[in-house]
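> Predicted model and sequence below, questions to follow.
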Amino acid sequence: MEIIIRKAEEKDSEKIWTLMEQLAVFEKYIDSFAITPEIVKESGFRKIPPDFYCIVADDNDKIAGMLLYYFLPYTAQNRPAIYMKELYVDENYRGQKIGEQLMNALKIEAEQNNCNQIKWTDAPWNKAGQKFYERLGATENNEWLNYEWKI
């Protein structure tokens, strides 16, 4: 098995959607999950600019993991940032450092786009995820609180 980390292509839309659905189950929001394969295709690959970008871990045309992100073009430092929206590795592929490879690819993407940081949130109950991010050298940001305004 040789995993190739690459930017997603439109032909990956259905497989990306499958992982998004699995993530929704894992993170306990499947009841409100409203994404379809067609939405993935339109929003990520046909819309200009796209609503999101995606890096995948490809195992001989099977998508073993995905990382969705988008750019925050304007920050106080006058440099863009990347916001990582979703990182998910199929449970059959866990323990093979695929998540780390996806994060390293995102770091390269950030450097190539002159970004000064990568931001994301994690569920407080996801202790394995928190350990993973800390192992990579990420630090928790306690300076800001997250708010939502549902409309």
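Great, that's in hand. Numbering: from 1, shown residues only.

> switch to C-alpha atoms for all contacts and neighbour counts from now on
Fine.

> Helix, strand, or coil at K85?
Classification of K85 by DSSP: H, G, I helix; E, B strand; the rest coil places it in strand.

> isn't T36 right next to W17, touching?
Yes - contact between T36 and W17 holds when scored by Cα atoms under 8 Å: they sit 6.7 Å apart.

> which stretches of this protein form strands?
3-7, 53-59, 62-72, 81-89, 118-119 (DSSP state E).

> Please tabulate the ones you listed in JSON lines, including the columns mean neighbour count and distance to A128.
Formatted as JSON lines, those follow (neighbours: other Cα atoms under 10 Å; distance: least, Cα to Cα, whole Å):
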{"stretch": "strand 3-7", "mean neighbour count": "17", "distance to A128": "22"}
{"stretch": "strand 53-59", "mean neighbour count": "22", "distance to A128": "20"}
{"stretch": "strand 62-72", "mean neighbour count": "21", "distance to A128": "16"}
{"stretch": "strand 81-89", "mean neighbour count": "20", "distance to A128": "13"}
{"stretch": "strand 118-119", "mean neighbour count": "16", "distance to A128": "18"}
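
> Second structure for comparison follows:
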Amino acid sequence: MQTGVQIKIAVPGELSGLAYLFDGYRQFYGMESDLAGAQVFLSERMRRGDSVILVAKEQEGLSVGFVQLYPMFSSVRMAPIFILNDLYVDQDWRGRGIGEQLMEAARRHAVQSGNIALELATEKTNERAQRLYEKLGYSRDRTFYHYALDL
């Protein structure tokens, strides 16, 4: 079921609602709640232009979901890409097609910004997200292994 939400690029005046969602996103991945830290983190991303945050708002203006895109470059393809690190819909608003709408808005924004790809990663156990990504045409990378080093 699709829900009528408006999706737009977030601005600093929307930080409190966005920080609440971001804090929920982090808790979904097992982190402790840190609403103040979430607000500072998002404020810095906006201030420095480190990312693009698309926010979904319901008719009353309540922020109900977001997607965050980080600009990067593909050296091999010599072109800009976006890394889609964060997709989150408030628990009370799930199952209404908002995640799919956010993903489509992210795709449109990436194309309009001259990017050649959207790349993302998800936790192996997040099968719901994996089904959505595959439904939208994303394919699991079977060529490269991705590694991480905590510093």
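Yep, it's here. Computed from a predicted model, the values in this text were never measured in an experiment.

> hmm, back to that, the strands of the first structure: which one's closest to L145 of the first structure?
Closest approach to L145 of the first structure among the strands of the first structure is made by strand 118-119 (13.5 Å; Cα to Cα).

> Where does that closest one end up in the second structure?
The alignment of strand 118-119 of the first structure onto the second structure (TM-score structural alignment) spans residues 118-119.

> With the first structure overlaid, report how far the matching stretch is off on average.
Stretch 118-119 of the second structure, aligned to the first structure and superposed, deviates on average by 0.3 Å (mean Cα distance after the TM-score superposition for the first structure).

> one step back: between T36 and W17 of the first structure, who's got more neighbours?
Neighbour totals were compared for T36 of the first structure and W17, and W17 leads with 19 against 15 (other Cα atoms under 10 Å).

> ok, so what distance separates the closest residue to that one other than its chain neighbours from A105 of the first structure?
Distances taken as Cα to Cα, 6 or more residues apart in numbering place P37 nearest to W17 of the first structure, at 5.4 Å, with adjacent residues excluded. Note on P37 of the first structure: its distance to A105 of the first structure, by Cα to Cα, to the nearest Å, is 24 Å.

> do the same with A138 of the first structure
In terms of Cα to Cα, A138 of the first structure sits 15 Å off from A105 of the first structure.

> Between those two, which has more neighbouring residues?
Between A138 of the first structure and A105, counting by other Cα under 10 Å, A105 is the more crowded of the two (18 against 13).

> Please say which position in the second structure that one maps to.
Superposed on the second structure with TM-score structural alignment, A105 of the first structure falls opposite A105.

> ok so, going back, what lines up with the residue nearest to W17 of the first structure in the second structure?
P37 of the first structure maps onto Q39 in the second structure, by TM-score structural alignment.

> For that match, grab the count of nearby residues.
Q39 of the second structure: 20 neighbours (other Cα under 10 Å).

> Touching, it and G17? I think so.
No - using Cα under 8 Å, Q39 of the second structure is not in contact with G17, being 9.4 Å away.

> what's the burial count for D150 of the second structure?
3.

> So which residues of the first structure form helices?
13-26, 37-41, 98-112, 127-136 (DSSP state H).

> roughly how far apart are the residue of the second structure most remote from its centre and D23 of the second structure?
In terms of distance from the mean C-alpha position of the second structure, V76 ranks first, at 24.4 Å (Cα atoms, centre = their mean). V76 of the second structure sits 35 Å away from D23 of the second structure, going by Cα to Cα.

> Not counting residues beside it along the chain, what's closest to the residue positioned nearest the centre of the second structure?
The centre of the second structure sits closest to V67, judged by Cα atoms, centre = their mean, with a distance of 2.4 Å. In space, and not counting its chain neighbours, V67 of the second structure is closest to L87: 4.4 Å by Cα to Cα, 6+ apart.

> go on, M66 of the first structure?
Among residues not flanking M66 of the first structure along the chain, V56 sits closest, at 4.4 Å (Cα to Cα, 6+ apart).
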